[in-house]
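Student: The sequence and its predicted three-dimensional model are supplied below.
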Amino acid sequence: MFLENLGVDALDPLRLGRFWEAALGTTSLTVEPDLLETRLDLDGTAYLDLCFVRVPAPNQAPLRLQLALRGGTEQADVVERLRGLGAEELDSGHGGQPRGELADVEGRAFRVRGEQEECVDTGPLAAVLLESADPERDAEFWAWLSGWAPAPDRGAHTLRHPSLHGPLLELVPERAPKRPDAKNPIHLDVRLEPGEDPEEIAAEIERRGGREMHPDWGELPWRVHQDPSGNEFCVLPAPAVAP
């Protein structure tokens, strides 16, 4: 398995997806009225896709997965550029100095990090922050699920792609328990490798504290699960093997 997607609920996938393409410098894969997929290249062979999918109504559930962009010593300039793309600043900080808390064009919060050593070589997307009831437990779960490796030099309960390129995946303490009736507005997707058995993977997810969900979303080519803290994720089928 490998971590392939960030799935993002969107009222207007084209508008929201174009904002994030400009913010991160990603490359379009699929552009349709109800779907925009764009690729963040990690090292020329590995990637992370952002998939903006139309939803019929705003998802007001608490944001348990948040994006953090790299600002570094140019944090103020990055914030200003994002404002020019349509982002709104949420908190100007002490004395009018930017703190990097913004909202995208659909009002969803994200961060621009300042000068932090652990983010100097991540690329434009510094980190993906996922709330957890038990960060140590869930870091182990996501390391197994995603194929990303622990990166203790970058912070506690932090994972990174084995290439050592791209963003960090940080398991952070949750502000409140996950509401069972509230779907995360942003979620992670993993994809099976050829030869991996989806039934065996589903059983192992259960053994490690997750669970499979059976939402009434019609026929789906993937399976929906929750991690031990209740965060949704999808397990996508392995790509077809050419004959």
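Tutor: That came through fine. Residues are numbered from 1 along each chain as shown.

Student: contacts, neighbours, all on C-alpha from now
Tutor: Fine.

Student: where along the protein do the helices fall?
Tutor: 13-24, 75-85, 135-146, 198-207 (DSSP state H).

Student: putting a second one here so we can go through both:
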Amino acid sequence: MHLENVVRDARDPELLGRFWAAALGADPFDGACSRLHLGGGAWLDLCFQPVPDAPTDDPRLHLDLLGGHRQAAVVEELLALGATHADIGQGDVPWVVLADPEGTPFCVMDERPEYTATGPLAALPLDSADPDRDAAFWAALTGWVPVEGTPGTRALRHPAGVGPLLELCPETSPHTAKNRLHLDVRKDTADDEPPQGARRIHDPYDLPWVVYADPSGNEFCVLEPSGD
């Protein structure tokens, strides 16, 4: 299997799709989706699915954008696109917390050696009850490999050494509600199955995917092979 999509619940998918495509320099396609090219032929798609109500949860997965020495300029560019400053109790920290046009927080990061050459999306921090265990789970699920991450986390990256880090971060509270952001993986062959520790939480009905939870309860979808 391979990691294919970052999926966000949205009241206005096209509005958020335009914002995030512009924020990350991704290529829009299919209405509310865009493709972020990571280099070396690797990519991630950003997809926005409609929901009737605004989410109220604290997101267990969020986006960390590359700032570094351009942090202040990147923040100004994002504010011009429709982002706003956000206070989530972060206090005095070297990164900047913003919210997208529907209020979901994300961060513009300070200079960090682990984010060298990631491109505009530096990291995908995911809450975990056991980062060591969950890093092994997501490595087996996606084929991403361990790398040095932010202190206190366990990090994975595309085996080509491109794109963002998937950072398993110690959770501050257990998973209790559907997350507004989740990841999709796609089977490489019809026989692929998630690794031990995955819990199936929805039947496929007539949909070309099945919803699972990782060992910490974070939802993810398994898509059928593309047929390409």
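Tutor: Cool, the structure landed. None of the values given here were measured: they were computed from a predicted structure.

Student: if we can go back for a sec, I'd like to know which of the helices of the first structure is closest to residue 158 of the first structure.
Tutor: Residue 158 of the first structure sits nearest to helix 135-146 of all the helices of the first structure, at 6.9 Å, using Cα to Cα.

Student: ok so, going back, export the helices of the first structure as a markdown table, with columns for mean neighbour count and distance to residue 65 of the first structure.
Tutor: Formatted as a markdown table, the helices of the first structure follow (neighbours: other Cα atoms under 10 Å; distance: least, Cα to Cα, whole Å):
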| stretch | mean neighbour count | distance to residue 65 of the first structure |
| --- | --- | --- |
| helix 13-24 | 19 | 16 |
| helix 75-85 | 17 | 20 |
| helix 135-146 | 19 | 13 |
| helix 198-207 | 14 | 20 |
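
Student: Output these as CSV; include the columns distance to residue 92 of the first structure.
Tutor: Formatted as CSV, those follow (distance: least, Cα to Cα, whole Å):
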stretch, distance to residue 92 of the first structure
helix 13-24, 19
helix 75-85, 10
helix 135-146, 30
helix 198-207, 42
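
Student: Select, out of the ones you listed, the one closest to residue 119 of the first structure.
Tutor: Residue 119 of the first structure lies closest to helix 75-85 among the helices of the first structure, at 12.4 Å (Cα to Cα).

Student: so how far is the closest one from its chain's centroid?
Tutor: 21 Å (Cα atoms, centre = their mean, to the nearest Å).

Student: Report the aligned residue range of the second structure for that helix.
Tutor: The aligned range for helix 75-85 of the first structure in the second structure is 71-81, by TM-score structural alignment.

Student: List the neighbours of that stretch that are in contact with it.
Tutor: Where contact means Cα atoms under 8 Å, 6 or more residues apart in numbering, the residues beyond stretch 71-81 of the second structure that reach it are 19, 22-23, 67, 96, 108-110.

Student: That one vs the first structure, mean deviation?
Tutor: Overlaying the first structure shows stretch 71-81 of the second structure at a mean distance of 0.7 Å from the equivalent residues (mean Cα distance after the TM-score superposition for the first structure).

Student: now residue 112 of the first structure: how far from residue 215 of the first structure?
Tutor: 34 Å (Cα to Cα, to the nearest Å).

Student: of the two, who's got more company?
Tutor: A count of neighbours by other Cα atoms under 10 Å puts residue 112 above the other of residue 112 of the first structure and residue 215, at 26 against 11.

Student: Show me what the more buried one aligns to in the second structure.
Tutor: Counting by TM-score structural alignment, residue 112 of the first structure lines up with residue 108 in the second structure.

Student: what residue of the second structure matches up with residue 43 of the first structure?
Tutor: Counting by TM-score structural alignment, residue 43 of the first structure corresponds to residue 39 in the second structure.

Student: Spit out the contact partners of the residue lying closest to that match once chain neighbours are set aside.
Tutor: Residue nearest to residue 39 of the second structure in three dimensions, not counting chain neighbours: residue 162, with 6.2 Å by Cα to Cα, 6 or more residues apart in numbering. By Cα under 8 Å, 6+ apart, residue 162 of the second structure lies in contact with 38-40, 42, 117-118.

Student: again with residue 211 of the second structure
Tutor: 200-204, 219-222.

Student: Straight-line length of stretch 146-160 of the second structure, end to end?
Tutor: 12 Å.

Student: Could you do stretch 197-214 of the first structure as well?
Tutor: Stretch 197-214 of the first structure stretches 19 Å from its first residue to its last (Cα to Cα).

Student: what's the offset of that stretch from the middle of its chain?
Tutor: 21 Å.

Student: and if you look at stretch 216-228 of the second structure?
Tutor: Chain-centre distance of stretch 216-228 of the second structure: 14 Å, with Cα atoms, centre = their mean.

Student: Give me the buried positions along it.
Tutor: By neighbour count on 16 or more other Cα atoms under 10 Å, the buried set for stretch 216-228 of the second structure is 216-225.

Student: From the rest of the structure, what touches it?
Tutor: Identification of contacts with stretch 216-228 of the second structure by Cα under 8 Å, 6+ apart yields 60, 128-130, 134, 174-175, 178-179, 182-190, 208-214.

Student: Tell me which of those residues fall in strands.
Tutor: 128, 182-186, 209-213 (DSSP state E).

Student: can these go into TSV with extra columns for distance to residue 92 of the second structure?
Tutor: Shown next, in TSV, are those (distance: Cα to Cα, whole Å):
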residue	distance to residue 92 of the second structure
128	24
182	28
183	30
184	34
185	36
186	39
209	42
210	41
211	38
212	37
213	34
